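# Provided below for reference: sequence and predicted model.
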Amino acid sequence: MQINQHARLSVAPMMDWTDRHCRYLHRLLSRQTLLYTEMVTAPALVRGGALHLLDHDPVEHPVALQLGGSDPEELAKAARLGAEAGYDEINLNCGCPSDRVQSGTFGAVLMKDPARVADCVAAMCDTVNVEVTVKCRIGVDDQDPEIVLPDFLARSADAGCERVTIHARKAWLQGLSPKENRDIPPLDYDLVHRMKRQFPNLHISINGGIASLAEARKHLDAGLDGVMIGRAAYHQPADILCAADPEIYGIGQATDPPTVVRRMLPYIDAHLTAGGRLHQIARHMLGLFAGRPGARAWRRALSEGAVRDGAGPELVEAALAQVPATVAA
């Protein structure tokens, strides 16, 4: 399957959430969904030598590296490092509104400089053989999305980008926190659908506020190429990912959370043997039974026990034992 096909459904890059342990878990839930790293800044890789940020397990594929930056030469070098590390895609962040990102002149502020984005995309495309993609907003601050978004997409496409994920909200760079920027600016799904009609050769995924596979299918059925889901995929991963393969890709069978928990145990054991701690993995597993019987007991047992010295796979098994047999069968 080509990566564009995997991109029919993807889990959004989320800072402090979609680390390698989270991605390993998500891959056990769905074999087909495209996964993304947390944003890694190009300066951290190129100037800081923080190559450990590229660590990932081969199981995670297909997996994309999201980069933050605004210097074409530096991004090209970072993209090369990502490609050499084995990532299937390099994605440029043009959507994050945090102050820290703005101070580095990248993220959503790049919506104001589509020419620079095009230069960055072109430099990366010239450097790596894997696909270079962009994740953006519909605009920022007082921009008119009807004007700026088509221009942004056209310039990115001309530079060599063939796939874009659009967060269907504006970002307000002043006055709203990153959390508020995920909720307060109104969603404009219709605009994203119009962009697909205007750019039929551009692979366009939609992101923002989508919380179920049923919603995802509506966007796909309406003509979009892909759907990216963020918080729902993290907080209720089973609801989004367990049935993704048969329902979105028409491949395989649905997975179930108890089986995935048991498949996580060898990974947990290896992490602890290497000097890691249980909570570094268990924190991503708290929502596995969200909305199901036993969810509260499971979450409490993990959240309270995983931080204790010596906590290991046996704690996870004990937490699973508190889930009713009808759920954990």
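That came through, no problem. Every value quoted in this text rests on a predicted model; they were computed, and no experiment measured them.
# CA atoms for contacts and neighbours, from now on please.
OK.
# Mind jotting down where the strands sit in the protein?
Secondary structure of the chain, counting by DSSP state E: strands at 9-11, 34-41, 63-68, 89-94, 131-137, 163-167, 203-207, 226-229.
# mind putting the ones you listed in TSV, distance to Gln102 and mean neighbour count included?
Converted to TSV, those look like this (distance: least, C-alpha to C-alpha, whole Å; neighbours: other C-alpha atoms under 10 Å):
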stretch	distance to Gln102	mean neighbour count
strand 9-11	24	27
strand 34-41	12	25
strand 63-68	11	26
strand 89-94	10	27
strand 131-137	14	24
strand 163-167	17	25
strand 203-207	21	25
strand 226-229	23	25
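# Could you save the ones you listed as TSV and add columns showing distance to Arg308?
Output for the strands of the chain, formatted as TSV (distance: least, C-alpha to C-alpha, whole Å):
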stretch	distance to Arg308
strand 9-11	30
strand 34-41	26
strand 63-68	32
strand 89-94	36
strand 131-137	38
strand 163-167	39
strand 203-207	37
strand 226-229	32
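# and the comparison structure, right after this:
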Amino acid sequence: MIQWTDHHYRTLFRSISSCPTLYTEMIMDDALVHQHRISPFFETIEPWLRCGRSEDPIAVQLGGGGRCGSPSSVNQASIETFCLASELVVGYGRAHNPFPFGELNVNSGCPSGKAVSRGFGADLMRKSSGDHTRALLSQLCRRVGGDVDVTLKCRIGCVERYNRPGPDARVGYEMLRDYVEGAASAGVRKVVLHSRVCVLGGFSTGKNRTVPPLYYDVARRVARDFPGVEVVVNGGVGSLGVAEDILGGRYQGGNGGGEDEIWGWGEGEDLTGCNPGGVMVGRWAYNDVCGMWDADSRFYEKLDRDPTYRRVLEEYFEHCEGLGMRKNNKLDGLPSLIKPLHNIFCGLNGNKQYKQGLDKALKEWGRGGGGFEVGIRELVEGVLAEGYIREDVLEGPISAQRNKAQRGR
């Protein structure tokens, strides 16, 4: 998620859960290529790709590669830029990371107006972009597929306007199956499927995340028809319990009512045993990061880390120490470092007051001109000293506090 799943958030997450694959923010292909052409050293693209040893396994998500209004069915120049960016990602991972990147995820589901206007993201799902998208994935797998797993993120379809598909729409299961088949024939073996249709025009990004109904069963049909492709479900996952239900096939049918006829998902089928291979959790994992505390045991049969809140904070402070604190430094400035900590106490008594205290302290720091006068440890400890979060909560295991909060509801 852009401006959310950065290096600092991912480091915080790893103090809570060790096993789930983490994704970078969506990185634009032309930004990497342009920066590398200006100064052909891997250090120049570090702001987009840096990560620490604890972040493995991690997937790099790339945006771009759009058809961009090309009169030809395939825009070879755009594909070349995307492939060059992918080679830079692989090279950087080998040369500068403590581990190579394991996955390169192609974003063909971003619904933003900027993405659609530039021909990438969900625009790659248009019928008229089919040849281009297949060519993009085929060339990408050929050039970097031996070094990294090339995966695809997409929607279950795209329409021009809500409830008015338009002539270039991709709606109905048959058209989705054709799209996945093209990706699989190119060499893609993993598809992250956001279980909503994308509305290309007239909808904000926020509306595209919430208004189109979810159809989890569509992912199960894809899993049935493409046994050689790992299908990962995305969209509307607001707890680990929901993720378990999706993986167990306990979400039956769509929830679109009469819209089923418009969007062509048809009647329910017997999908017993046709379950997806994974679930991608988005904003919930950011808004309630400690809600992931038992993901390792639930989904990977590993022991949970189950640290105390104090331990999570201490590890994060250690990560931040030595980083620049200049106010205008977007990567390592105090506002960027504080951002992931806003939701660490989600669901607990005092969380609202803690967040307000954090915002107040940050504003006071900003009014003072920023700089090196205060570090993140000093600022956060100053807020906690106000007693918004009880000391026994800070010193107790996350599991105990989460279970207690659940019983109190």
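Perfect, thanks for sending it. Just so you know, these numbers come straight off a predicted model, no measurement behind them.
# can you tell which of the strands of structure 1 is closest to Ala216 of structure 1?
strand 226-229 (5.9 Å; C-alpha to C-alpha).
# after superposition, how close is that closest one to structure 2?
Its matched residues in structure 2 lie on average 0.5 Å from strand 226-229 of structure 1 after superposition (mean C-alpha distance after the TM-score superposition for structure 1).
# Please tell me which residues of structure 2 that strand aligns onto.
The alignment of strand 226-229 of structure 1 onto structure 2 (TM-score structural alignment) covers residues 278-281.
# Stretch 10-28 of structure 2 aligns to what range in structure 1?
Using TM-score structural alignment, stretch 10-28 of structure 2 pairs with 23-41 in structure 1.
# ok so, going back, for the match of strand 226-229 of structure 1, give me every contacting residue.
Val192, Glu230, Val231, Val232, Val233, Asn234, Gly235, Val237, Gly238, Ala243, Ile246, Leu247 (C-alpha atoms under 8 Å, 6 or more residues apart in numbering).
# any chance of those residues in CSV, with distance to Asn403 of structure 2 too?
Output for the contacts of stretch 278-281 of structure 2, formatted as CSV (distance: C-alpha to C-alpha, whole Å):
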residue, distance to Asn403 of structure 2
Val192, 31
Glu230, 33
Val231, 31
Val232, 28
Val233, 27
Asn234, 26
Gly235, 25
Val237, 20
Gly238, 17
Ala243, 18
Ile246, 22
Leu247, 23
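# Which pair in those residues has the greatest spatial separation?
Glu230 and Gly238 (21.7 Å).
# Distance check, Phe405 of structure 2 against Leu384 of structure 2.
Actually, residue 405 of structure 2 is Ala. It isn't Phe. Counting by C-alpha to C-alpha, to the nearest Å, the gap from Ala405 of structure 2 to Leu384 of structure 2 is 19 Å.
# before we move on, what about Val191 of structure 2?
The gap separating Val191 of structure 2 from Leu384 of structure 2 is 42 Å, by C-alpha to C-alpha.
# just Asp29 of structure 2 next, same as before
Counting by C-alpha to C-alpha, the gap from Asp29 of structure 2 to Leu384 of structure 2 is 41 Å.
# same deal with Ile376 of structure 2?
12 Å.
# Same check on His96 of structure 2?
Counting by C-alpha to C-alpha, the gap from His96 of structure 2 to Leu384 of structure 2 is 36 Å.
# and what of Leu358 of structure 2?
9 Å.
# Just give the nearest non-adjacent residue to the equivalent of Asn207 of structure 1 over in structure 2, would you?
The alignment partner of Asn207 of structure 1 in structure 2, by TM-score structural alignment, is Asn234. Using C-alpha to C-alpha, 6 or more residues apart in numbering and skipping residues adjacent in sequence, the residue nearest Asn234 of structure 2 is His194, 4.4 Å away.
# isn't that neighbour right next to Val237, touching?
No - here His194 of structure 2 does not reach Val237: they are 10.4 Å apart, not a contact under C-alpha atoms under 8 Å.
# how far does stretch 20-35 of structure 2 sit from the chain's center?
In terms of C-alpha atoms, centre = their mean, to the nearest Å, the centre of stretch 20-35 of structure 2 is set 12 Å apart from its chain centre.
# actually stretch 160-172 of structure 1, not the one I typed
With C-alpha atoms, centre = their mean, you get 13 Å for stretch 160-172 of structure 1.
# Likewise for stretch 318-329 of structure 1?
The mean C-alpha position of stretch 318-329 of structure 1 is separated from the chain mean by 29 Å, C-alpha atoms, centre = their mean.
# So for Asp309 of structure 1, which of the strands of structure 1 sits nearest?
strand 34-41 (27.4 Å).
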